[in-house]
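Engineer: Provided below are the primary sequence and the corresponding predicted coordinates.
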Amino acid sequence: MTPVQRDLARHALGLDGRRKESYRNYFVTGEGGTDHPHWLAMVEAGYATRRSGSILTGGDDFFRLTRAGADLALDPGESLNTVEFSPVQPQKDTTA
């Protein structure tokens, strides 16, 4: 994730340096917007999903971060809202 993409991801999560927990997970931008190519690259990398524009978004695309993308956007001491992202469960040891 590039520094610009990380800034966009933090904005999508509502993390502004004062909050310690995300409170949303969306970003709306359309073709021709300077942010749009960055979001398309995040979709390609598996860091976000894209829903094509609708009347509700004024025709612009609606992006949401995946868990992988959201985790990369966090600073130390920050967390993701459990309404948007379920808590990560510890992996069970299957080698026994």
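Structural biologist: Perfect, I can see it now. Numbering: from 1, shown residues only.
Engineer: Please make it C-alpha for all contacts and neighbour counts, starting now.
Structural biologist: Noted.
Engineer: in this protein, which residue is closest to the centre?
Structural biologist: Taking Cα atoms, centre = their mean as the criterion, L65 is the residue nearest the geometric centre of the chain, at 2.6 Å.
Engineer: Could you look up the SS state of R64?
Structural biologist: Secondary structure assignment for R64 (DSSP: H, G, I helix; E, B strand; the rest coil): strand.
Engineer: In this structure it contacts R24, no?
Structural biologist: No. Using Cα atoms under 8 Å, R64 is not in contact with R24; the gap is 9.4 Å.
Engineer: for comparison:
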Amino acid sequence: MTPVQRDLARHAIGLDGRHKQSFRNHFVTGEGSADHPHWLAMVESGHATRRRCSILTGGDDLFRLTRAGAELVLDPGESLNPDAFPAVLA
């Protein structure tokens, strides 16, 4: 994950240095935006999922991090909200 992708991913889950636990998991962007190619690359690498444009997103794509992608961007002392990222049972 590139530094730009990491920043976008942290924004998507609400980690901004003030919060120690994620509180959301979404990012809306569309073709032509500088962010869109970064999100497509994160989908390709398995760090995010993409829901194609809809009326609810104003015609843009909705991206969400996978658990693996979210865990990758955590800083020490941060955690994922268990409602958005349920525990993986072995």
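Structural biologist: Everything's here; your move. Since we're looking at a predicted model, the values are computed, not measured.
Engineer: hmm, back to that, what about the nearest residue to the residue nearest to the centre of structure 1 once chain neighbours are set aside, neighbour count?
Structural biologist: With sequence-adjacent residues excluded and distances taken as Cα to Cα, 6 or more residues apart in numbering, L65 of structure 1 is closest to A48, at 4.1 Å. Neighbour count of A48 of structure 1, defined by other Cα atoms under 10 Å: 21.
Engineer: Let me see the contact set for A48 of structure 1.
Structural biologist: By Cα atoms under 8 Å, 6 or more residues apart in numbering, the contact list for A48 of structure 1 reads W39, M42, F63, R64, L65, T66, G69.
Engineer: mind checking the SS state of the residue mapped onto G17 of structure 1 from structure 2?
Structural biologist: In structure 2, the residue paired with G17 of structure 1 is G17, using TM-score structural alignment. For G17 of structure 2, the assignment made with three-state DSSP gives coil.
Engineer: Same question for D71 of structure 1.
Structural biologist: Three-state assignment for D71 of structure 1 (three-state DSSP): helix.
Engineer: So what does it match up with in structure 2?
Structural biologist: For D71 of structure 1, the residue aligned by TM-score structural alignment is E71.
Engineer: what about the nearest residue to that match once chain neighbours are set aside, how many residues close to it?
Structural biologist: Using Cα to Cα, 6+ apart and skipping residues adjacent in sequence, the residue nearest E71 of structure 2 is L80, 7.6 Å away. As a burial measure, L80 of structure 2 scores 22 neighbours (other Cα under 10 Å).
Engineer: for L80 of structure 2, what are its contacts?
Structural biologist: L80 of structure 2 makes contact with Q21, S22, F23, A70, E71 under the criterion Cα under 8 Å, 6+ apart.
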